[in-house]
Every structure is written in structure tokens, then in C-alpha cells.
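Asker: Generate a structure from the sequence data that follows.
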Amino acid sequence: MSIIRDIQQTFRRLPGVELRSTWRSQQAYKCHSHPQLSIGAILDGQTRCVCHQQEYLLQTGDLMVIPASTPHSCNPLAGQPRSYHMLYLAQEVRPQPALQVIRNPQLFHQYQHIVALIERGETRDLSSAIHCLLNALPASGNPPSALRPLSQQLQAALTDNLQSPPTLDALAYGFSLRKETLIRTFKQDTGLTPGSFLNIARVEFAKSRLRAGEALADVSYQSGFADQSHFHRTFVNYTAATPRQYARSISDNK
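Answerer: Below is the predicted model of the structure:
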């Protein structure tokens, strides 16, 4: 297993888009989601992606489209490193592309062109290149289902105060439900347990503060982690990168 701090990875951010590039990594992720539409490209090796209880084996030259807020995991085959890019598109994308694996050399080339523009910091042609790629992707025939009010209220309660969110026991009491019913309903709606959802929300908030240049210790506290060790461990589990790797790489390309 490669040591996470020794893995070569970069994070670059331009208006509306973030690019992650990771090389020769065996690091796995926990099931997670992103608030943005994400599109991955396998540059070398193989990756096993699990989404909606379906498994996809991705190979060199494949693209994987993951709609916003869709729980998934994309992990290496045992003992085999892989290299990949991930594009996170922050702008509102309508209609939302469908979850799909794409094996199309022309679209892979278009994706690599977008990567090259980001790496060179060229913003002039970036928006049109992204728009061209998105237009080539089939749109989802089914709009995402709205969460039930219970799950919406639970999300709001968990994210209202990341430093001191209510316990599940307290929430279950407030909703007059058994804790098990609360967890089951939330997972049916979101694909995540409340604990995983809270961890992901904390990690996403931490990333936003790291992008703003704040110190790791301050970000750890603001995000609601018990200590820096807890922050580091959770960040690695859900991003396959350390907070320091992310902070340093983002600050290097501002």
C-alpha cells in the first residue's frame, strides 16, 4: 500500500471547475458524494467503481460520469496502483448527465484538452470546451428524486452547526421516531448514513476553508473535528489525500 503523503497528486482550481490529478495510487475511498457533477478519467491501471449498488470496472481510457450528490466509491484493484484525473464542475449543469461509463477515444481526447487548459491556467477557451464535452454526454432520463421532508430536515439539522451537531438520539427524540427508523429512512433517500453525510459535509467545508488559505489547525476546529488526528484521518478516508496535500496544491496554483 502506497503511503498517502508520498502519492503524487495535485489540485487545481479555476472559476467553476476543480481538477484533481493523482498518479500511481493504491489509496481507497469510503463511499462518498460531491456537491458537484464529477467526471473521472482513468489514465493508467484499473478502478472498481460502485454506485447505486452496481459495480463498474474502469480501464485506461475510460471516462466515468457521476451526477452531483450521488454516493459512490472508486477504488483500486487489490495491490494495483492506478492514475486518474477528476473534474468537479461547480457550475449548475442542466440537464444533469446520466451516470455512465464512456469508452470513446474522441471524448477522452476532449477531456484531456480540458485538463491541459486547466493545467496551463487558460480560462479563455475553458468554458466552451467544458460545454462541448457536456453536450456530448447523454442526459439522464430521470430527474433526481426529491428527498422526503424527514431527510431534508435531518440534513439541515446536521449541517446547521458542524462544530456541535445534535446526536442521533436527540434527533430521533425530536422527530418522535426510533433511531433505527431515522437512519434507515435517511439512507434510503440519500444512499448515506447520517454519520457519513456529516463527515462528508465537514470535509467539504474544510476544503473550502483550506482554499481560502486558513491554517490546518483552525480548519480542523471550524469543521467540527475532535482534533487534528481525527481531521487528518477523516479527510484521507473520504478524499484519498491529506489536508496538507490539498492545501499546499490549491495554494500553489492560485
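Asker: make it CA atoms for all contacts and neighbour counts henceforth
Answerer: Noted.
Asker: can you give me the helices in the chain?
Answerer: 105-119, 126-135, 149-159, 168-175, 179-190, 194-211, 216-222, 228-239, 243-252 (DSSP state H).
Asker: Name the residues that touch the shortest one?
Answerer: When you say that, I think you mean helix 216-222. Contacts made with helix 216-222 from outside it, assessed by CA atoms under 8 Å, 6 or more residues apart in numbering, are listed as 162-163, 206, 209-210, 226-228, 231, 243-244.
Asker: Those residues, buried ones only, as a ChimeraX selection?
Answerer: A single ChimeraX command selects the buried members of these (16 or more other CA atoms under 10 Å):
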select :162,163,206,209,210,228,231,243
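Asker: I have a second one here; can you model it like the first so I can compare?
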Amino acid sequence: MSGDWSRYWCSPRPGLEAMHAHFERHTYHRHSHETYSFGITDDGRQAFTCRGAGHTSTAGMVLAFNPDDPHDGRAADELGFTYRIVHIGPELVSGALAGFAGRAAGLPLFAEPVVHDPVLAGGLGRLHAALLGGAPALVADELLDAVIPDLVRRAALSGPAARGPRFRAGSRGAADVAGQVAELLEDDYRTDHTADSLAAVSGSSRFTVYRAFRAAYGMAPSDYQRQVRLRVARGLLSRGTPIADAAAETGFADQSHLNRWFVRWYGITPGVYRRAAR
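Answerer: This next block holds a predicted model:
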């Protein structure tokens, strides 16, 4: 029997969420977050792919994902892994860095998804404990404002992060094709598009669309559309929308269909997220 468990927490203000979990059998589907996501592996070994390479995080290591940074995740062995993760919106990162001397303008970019730094792990652990432990808001804010500059100073590149396509899209034309398809999937996310309809909107072949999109966004167009649907569903759930209604409004076949993909993406059920957000 699986020993999987998870706890999820959402701040009353947007852009700050946290989870503590242990997974033995759960496997994350390839996905990304709109936030920066910083994790700490407490125990065990977590394996994942990110930015075209495989990685393993063990006890004490820090995970650092940029916004829209596709990755997956799973236990590296049958013993599973326990980890903590804090999701921090770009606007909170920008606010904490306001007036921070000696860094380039714009949002930071973390080049390595796994960082071995006990100081950063300690700071993130204290922030995570405060968030899930119900610490006073001022205490949590002070820890957040201390952790973010530390993360940037010790682990980020000097240049700003770029939003949108983050991968090698080849030619400028290929990047344009991927961007046109992404715009369609974001604007018309409820429609069950076909490979031919994506090719038509971009004026390219089906093969060109698929190759350009994977290169630019790190996932297939079908996964990108599903992710858009899930993000919209999260917003609806956070406002108290019933799960069945959120499923219908975002193009899922039914509540169980939304539930299945929500778990594969986020490691928790829509019900758990809705209660945490409310």
C-alpha cells in the first residue's frame, strides 16, 4: 500500500502557497507553475527532468524552478521521498527585491534546478514551517523578505528571467509558430483542437507545429492546453466554485476527469486545493 500523503496551504493574499508531502507511488506529469517554486528534499531521493536533463534531489538539497519551467517528478526508488515546496508569485519576488543593491533589473533567473546549499535549505525550511504552522502574518512576511534576497544572491544568475518561450525554438519563424499556437490554446482553451487546426492557425505543417512548440515551451500542445485549463480551474476553485462546475467551465469531461489531471499536475485533489484556498 502506498504511503503517499500531502498537506497544502494557501495564503489569504495571492501568489503564496506551500505544500508538504511524501510520495512513493505518485508521479508528476510534466507541468510548470506560474510562480517561482522552491523546494527542499527532507528525506529520500526525488528524480525529475527539467531543461532537457535528468536530476536527482536528495536530503538537504534545494529545488529552484522559474515561472513556466516545465518539469516532472517521481520517487527515485521504492522508499519514496518527502519534500517541502513554497510557490512564490513573481510580484512577491519583485517586491522583496525592491531596492536590493547590486543586482540586475528585472526578475531573477535560476539556471540550476537543484542547488546544494545548507544555508538556503535552512531559510526555506523556516519559511515553510512558519507558513504551514500558522505563524503570525508579520513573521511570515519577514521570513519571506529574508529568504528571497538570499536565494537570488546565492543561486540566481545576474540577468533577468524571460517570461514566455524559454527553450530553443530554432529560427525566428519557429518561435512565431509556437507563439501563435500558444495564443490560440490560451484564448480558446475549452475547444478540443486537432493537430490540423493548430497547423492551420500557424500556416505550418503539423510536424512543424509540434516540433516548434516542444522546443519553445518544453511540452506538447495538448499538455499546454490542459495546463491552461487546470490553471483556470484553480482560479475558480479558489473562489469557491463547486468542483463539478469548475470542470464543466474549463472543458473537462466531468469532475473525475478534472480530479485525475489535477492530481497528476499538482499532487493534490481539487477538493484539497479548494479547502486550502478558501
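Asker: Fetch the TM-score of the aligned pair.
Answerer: Once superposed, chain against chain, the TM-score is 0.88 (TM-score structural alignment, normalised by the length of the first structure); 249 aligned residues with a CA RMSD of 2.2 Å.
Asker: related to what we said a few turns ago, adding distance to Q8 of the first structure, write the helices of the first structure out as a markdown table.
Answerer: Converted to a markdown table, the helices of the first structure look like this (distance: least, CA to CA, whole Å):
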| stretch | distance to Q8 of the first structure |
| --- | --- |
| helix 105-119 | 15 |
| helix 126-135 | 25 |
| helix 149-159 | 32 |
| helix 168-175 | 38 |
| helix 179-190 | 32 |
| helix 194-211 | 19 |
| helix 216-222 | 20 |
| helix 228-239 | 14 |
| helix 243-252 | 9 |
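Asker: Deepest in the core, which of the ones you listed is it.
Answerer: helix 194-211 (a mean of 20; mean count of other CA atoms under 10 Å).
Asker: In the second structure, what range does that helix match?
Answerer: Counting by TM-score structural alignment, helix 194-211 of the first structure pairs with residues 221-238 of the second structure.
Asker: Now do the matching stretch: distance to the chain's middle.
Answerer: 12 Å (CA atoms, centre = their mean, to the nearest Å).
Asker: How about stretch 180-200 of the first structure?
Answerer: 17 Å.
Asker: residues making contact with it?
Answerer: Residues contacting stretch 180-200 of the first structure (CA under 8 Å, 6+ apart): 32-33, 52, 70-71, 147-148, 150-151, 154-155, 158-159, 162, 172, 234, 238.
Asker: Next: stretch 232-239 of the second structure.
Answerer: Residues contacting stretch 232-239 of the second structure (CA under 8 Å, 6+ apart): 243, 246-247, 249-250, 270, 273-274, 277-278.
Asker: what do you get if the cut-off is 7 Å, keeping everything else the same?
Answerer: Here stretch 232-239 of the second structure makes contact (CA atoms under 7 Å, 6 or more residues apart in numbering) with 243, 246-247, 250, 274, 277-278.
Asker: From these, pick the one nearest L124 of the second structure.
Answerer: A277 (21.4 Å; CA to CA).
Asker: which position in the first structure aligns with the closest one?
Answerer: Checking TM-score structural alignment: A277 of the second structure goes with I250.
Asker: okay but its match is in contact with F11, surely?
Answerer: Yes. With contact defined as CA atoms under 7 Å, I250 of the first structure counts as touching F11 (5.5 Å).
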